[in-house]
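Novice: Next come a sequence and a model predicted from it.
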Amino acid sequence: MQTHTHKVRRDLLLLWAVIAAVSALLVWLLIELSRQGAASQIAEARLHAAASCQAMQHGVHLARLESASAQAGWQAVIDLALREEPGSEGGFWRPGQGVFAYAFPTYDGTGVKRDPPVAELEKITATAELASRSHQLILEVRPGLREAIVFAACPLTQAPGTSVAWVMKRVLLIQAEVLNHLSLALALLIGLVVMSGAWLAWMLLRWQRQMAALMQQLAQSERMATLGRVSAGLAHEIRNPLATMRMKVENAMAAAPERYQQRSQSAFEAVLAQTSRLESLISSLLALTHPLQIHKQSVDLRAWLTSLTSLHQEAMTTQQACWKLSLSDSVVTRAQAQAVLDPDKMAQVMDNLILNALAHIPVGGEIELGLDSVTSGHLRLWVADNGSGVPAHLRPQVFEPFSTARSGGTGLGLALAREIVQAHGGELRLADTAAGARFEIELPWHTS
C-alpha cells in the first residue's frame, strides 16, 4: 500500500512538473509574441529608422559630398545605409529644392525604384523642415488601419538651411493585430494552465493529508489485525501445552495405587517438556518484541557457511541427508568473499531455515546452501531442500507469527528471521520452485 502511494504521488508530481514546464514554455512564447506586437514593432521600427538616418548622415560626412556632387554619390550613401534594412526607403532633402536624392534598396518590385513616394511626400517634407530648423533628429509616426509609417529626419550640419537625410519605414499592422490576438489567446491559455497547476498542487496537498490519515488508520488496523492474529496464535500455542499437562496430571491422580508412580513420572516428564516448549515460545516472542541489537563485523562467508553445516551435521546424519554447497565464481573472487554483518544473528536465521528444511526433507534428502553476487552491492544467500515444500495456503503468510506446518513448531522462527534480515537492510523471501522449498536472503555486502 505504501509503495503504491509513493508511485501515485510520484506520478502526480511528475504531472505537476510537466504542467509547470508547459506554463514556462507558454510564458516564453507570450514574451516572444509580445515583442512582435504592434507597439513593439513600431518601437523597433523607430530605432532602425533613427539608426539608418544617422548612418546616412555619417556617410555624407565620410564621402565629403557637397551640394554640387553627382547624384550617384548621394544615392550610393542611401544604398549603403539601407541595404540591410528591409522595407526601409530614404533620401536627402534640401530647402527650396525638396527631395533631390532617393533610393529603396530592398524594393520587392521589378527594376530599381528611384521616384519618391508621392503619397508620403508631404509628411517627408514636413519632417525634414522640422529637422532642418531644430538641428536635431526628428522621429514621427503616422498610424493607419493597415499599416503605420515611421519617419526619421536628421540634419547633415548645424548650419541654417542645411540639407536633411530622411528615412521612411512601414509597419504592417494587420500582422501585428493577428499577433496581438494570438498573444491574448496565449495569455488566457497560460492562465488556465497556471490555474490547473495550482489546482493540482492543492489537490496534491489535500491528497497527501488524506493519504497520511488513511495510512495512519491502515497502520492502526494492521496493528490491531496483527495483534488479533498473534493473540489467537498465542492462545492456541499456550492452550495445547496446558491441555497436555492437565491431562497427564489428571491421569496420574486418577491412577490406581500400583500405577500411580509410573503415571506420576510420565506426568512430570510431560510437564517439563511442555514447560520447555512454553519457555521457547516466550523467548521467541520476546525476541520479536525487543529491539534487535546488531553487531556487525567482517565475515568470511565460506568459512561461516562451513561452520553452519558442521553444527547440523549430526541431524543430517540421522536423517541420512547430504549437503550441497553452491558458491558462484563472482563471490569467490570478491575480496575472499568478505561481507559485513552480524554472524551470530545471521547464523540464527540460517539455523532456523536449516531446521525447517530438516523437518520437511525425506530420508536421504538434500539441503543446499548457496551464495551468489546479485549486483556489485548485494549478495544472495539461500537454503533450499527437496522436501514437500510450503503448502500453497501457507505461502502468503509464511512469515507471519504462528503460521507453520511443522509439527511442534511455533511459527515464530521465520518471523524473527525476517526481522533480523531487515535489520541488516536486506530482504528474506520464499522463492518459487518446482519442488521443495527455497528461502532466499538478499543483503548488502556492507550493511554498515
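Specialist: Looks like it arrived, so ask away.
Novice: From now on I want contacts and neighbour counts done on CA atoms only, so please keep to that.
Specialist: Will do.
Novice: can you tell me how far residue 51 sits from residue 167?
Specialist: 10 Å (CA to CA, to the nearest Å).
Novice: Those two: who's more crowded?
Specialist: Set residue 51 next to residue 167 and count neighbours by other CA atoms under 10 Å: residue 167 wins out with 31 against 16.
Novice: Second structure for comparison follows:
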Amino acid sequence: MGRLIGRFIPRSLAGWFAACWGLFLLAAIVAGSTLVSLYRDGTTERLRRAEAALARGCDAITERYRFATTGSARIDWQDPETVQLLTAATLVALRDLPGVEGGLWRSGAGPLAYAYPTYEGAGPKTDVPAAELSRIGETAEAAILRGVPVIRRYDARTQALLLRACPLPGTSLNLAAWVMDRVILFGGPAYLRAAAALAVLTAVLLGSAAWLGWLLWGWSRRLRQIEAALAGSGAEDLPRLAATGQRDLDRVVQAVNGAAGRLAEARRAAAAAAARANEAERLAGLGRVAAGVAHEVRNPIAAMRLKAENALAARDPDRMRRALDVVLAQVGRLDTLTRDLLDAARGGAPLRRHATDLGALVGDRVAFYREQAGAAGVSLEAGGDAIPPAALDGERLERALDNLILNALQATPPGGRVEVAACRGEDGLVLSVADTGRGVPEALRAHLFEPFASGRPEGTGLGLAQVREAAEAHGGRVRALHRDDGTTIEIILPEGPAAAWPAS
C-alpha cells in the first residue's frame, strides 16, 4: 500500500505545485457545481411555489365567484356593476398572493374581469396583459373544454410564464378562472448572487493559478541560480552562495555556506595533518635509511677491525694475509652498498627515453642470467607477447629487471622455475618476474619496496626500492602478487607510442 501511494506522491517542486493547484481546481469545480446545483434547485423550488400559488389563486377566485353570484338568478355580463363585482371578487382572491395576477374568462367572449393586487407599479393595473392575451385564452378555453384545471409553462430567455385555468363548476356559461405568474430564471437576485459567487470563485481560481505559477517560476529561477553556482565550483570546493530573498531557500543557502566553511576548515586541517604526516614519514624513512646504512657499514667495519687486530696481535704473516683478504672482501661489500645507494639517489634523475623493445630487453636479460640460474639448479625462461617499441628508459628498466631476476634466483630453491615476461595488460605495459620460491614473509610484505627492507641477511634491501623508483619515474607503478607457490613482481608502465615522446 505504501509503495502504491508513493507512486502518486510528486517528487519535484513543480509537481507539488501542480498537485496543490489541481486539488484547488477540483475543489473549485465541486464548489461551482454546488452553486449551480443550488441555483437550479432554487429555481425549481420557485417554480413549485409559483405553481402552488397559482392553484391557491385559482381556487380562491372560484370561491369568491361563488360567493359574489350566490342568489343571482340571471347574470347580465354586459352590466358594468356585474363586471365591477367580479373584478372586486378577483382582487380579494389574489391580494395575498405576491406576483400573481388573474381574472375570469368566458368562452367565446374573452376576459370578463381582471385583477393584479400586488402590482408594484405607480398605480393599480387594470388591463389584461396584451402580450399574454392569446396564451391566457388558449389555456382558459382548454380548461373549459376539458372540464379540468389546465396549467401551462412558457419559457423565455430570462423568465418562465406560468398559466393556470380552472373551469367554474355549476355553470352553463362556459366560464373559467385563470391566474398567471412569472418566475425569473436569469437576472433575478438569486441568479445575480450565484453569478457573483461563480465570478469570485473563477477569479480566485485564476488568481491562484497565476500566483502559484509566479511562485514556481521564482523558485525555479532561484534554484537554477544555486545549481549554476554549485556546478561552476571546483570538485574540491563549495562556492559561497548569495542570498535569494526567499526565506526557505535562504535557509538552505545558509546551510550550504556553513557546510562550505566547515569543509574548507576541515580540508585545511587535513592538509596540515597530511603535511605533518608526510614530514613524519619522510623523517621516519630517513631514519630507516640512516639506520640501514649504519647497520650495513658497521658490520664490515667491525669485521675488518677484528681481523686486523687479531693479525697484528699474532704477527703471523699467513694470518695477516687472510685478514687482508677479509678486509678486501668487506671493502667490496662497502663498495656495493655505496653503488646501490648512489643508484637509489639517482632515481629522481630525468628519464632518457628512447624506442625500447621490451621483448628484446627481457630476452637479453634472461640470456645474461641463464648460466647463473643453471648453476643454482633453477630454470630461467622468457615469455610474453610481441609488443611494439615504446618510449622508455631502457637502461633504468634493465637495472630494475636485473634486481628482480637476482632476487627471484636467490629466493627459488633448486628445481624451481623463474619466468620473465613482457606483455600488454589492462593498465598498460607489464614487465613481470615470477618465481616458485619460498615467498615473501608476511611481516615484510607491507614494506617490500621500501629501502633496506630485505628478507636475506646478506641483502641490502635497496634492489626493490630501485625497481619502484624506475616504475614511478615512468608514471607507472610496481606491485607484488603473492601466490601459494611463489611470488610475482610486476612493473606496470603507461602505454604510448615511441613517437609520442621526445628523445632525451
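Specialist: Ah, there it is. Since this is a predicted model, take the numbers as computed values, not measurements.
Novice: Do you have the strands of the second structure handy? List them.
Specialist: 101-106, 110-115, 150-155, 159-167, 175-184, 354-356, 379-384, 390-392, 417-424, 429-435, 477-483, 486-493 (DSSP state E).
Novice: Contacts only, for the aligned residue in the second structure for residue 373 of the first structure.
Specialist: Residue 373 of the first structure maps onto residue 424 in the second structure, with residues paired by TM-score structural alignment. The contact partners of residue 424 of the second structure, by CA atoms under 8 Å, 6 or more residues apart in numbering, come to 385, 387, 430.
Novice: I figured the second one hits residue 428, correct?
Specialist: It stands for residue 387 of the second structure. No: between residue 387 of the second structure and residue 428 there is no contact under CA atoms under 8 Å: 11.1 Å.
Novice: give the contact list for whichever residue in the second structure pairs up with residue 430 of the first structure.
Specialist: Residue pairing (TM-score structural alignment): residue 430 of the first structure is matched to residue 480 of the second structure. Listed by CA under 8 Å, 6+ apart, the contact partners of residue 480 of the second structure are 487, 488, 489, 490.
Novice: What lines up with the third one in the first structure?
Specialist: Structural correspondence for residue 489 of the second structure with respect to the first structure (TM-score structural alignment): residue 439.
Novice: ok, now residue 56 of the second structure?
Specialist: Checking with TM-score structural alignment, residue 56 of the second structure has no match.
Novice: from what I can see residue 167 of the second structure touches residue 176, true?
Specialist: Yes: assessed by CA under 8 Å, residue 167 of the second structure is found in contact with residue 176 at 4.2 Å.
Novice: Spit out the residues that contact those two alike.
Specialist: With CA under 8 Å, 6+ apart as the test, residue 167 of the second structure and residue 176 both reach 140, 143, 144.
Novice: Distance of the match of residue 489 of the second structure relative to residue 390 of the first structure?
Specialist: For residue 439 of the first structure, the distance to residue 390 of the first structure (CA to CA) stands at 11 Å.
Novice: Equivalent analysis for residue 126 of the first structure, please.
Specialist: 104 Å.
Novice: Looking at those two, which one has more neighbours?
Specialist: residue 390 (18 against 12).
Novice: what lines up against the more buried one once you look at the second structure?
Specialist: That one, residue 390 of the first structure, aligns with residue 440 by TM-score structural alignment.
Novice: nearest residue to residue 34 of the first structure other than its sequence neighbours?
Specialist: Once flanking residues are discounted, residue 34 of the first structure sits nearest to residue 183: 6.6 Å by CA to CA, 6 or more residues apart in numbering.
Novice: And residue 359 of the first structure, by the same measure?
Specialist: residue 406 (6.9 Å).
Novice: what about the aligned partner of that neighbour in the second structure, how many neighbours?
Specialist: Matched to the second structure by TM-score structural alignment, residue 406 of the first structure sits across from residue 456. Applying other CA under 10 Å, we find 11 residues neighbouring residue 456 of the second structure.
Novice: gap between the counterpart of residue 170 of the first structure in the second structure and residue 461 of the second structure?
Specialist: For residue 170 of the first structure, the aligned residue in the second structure is residue 203 (criterion: TM-score structural alignment). Distance, residue 203 of the second structure to residue 461 of the second structure, by CA to CA: 88 Å.
Novice: same deal with residue 443 of the second structure?
Specialist: 15 Å.
Novice: With neighbour numbers in mind, choose between these two.
Specialist: residue 461 (21 against 9).
Novice: Is it correct that that one is in contact with residue 453?
Specialist: Yes: Residue 461 of the second structure is within contact range of residue 453, at 4.6 Å (criterion: CA under 8 Å).
Novice: Not counting sequence-adjacent ones, nearest residue to residue 301 of the second structure?
Specialist: Residue 301 of the second structure sits nearest to residue 330 (CA to CA, 6+ apart), 7.6 Å away.
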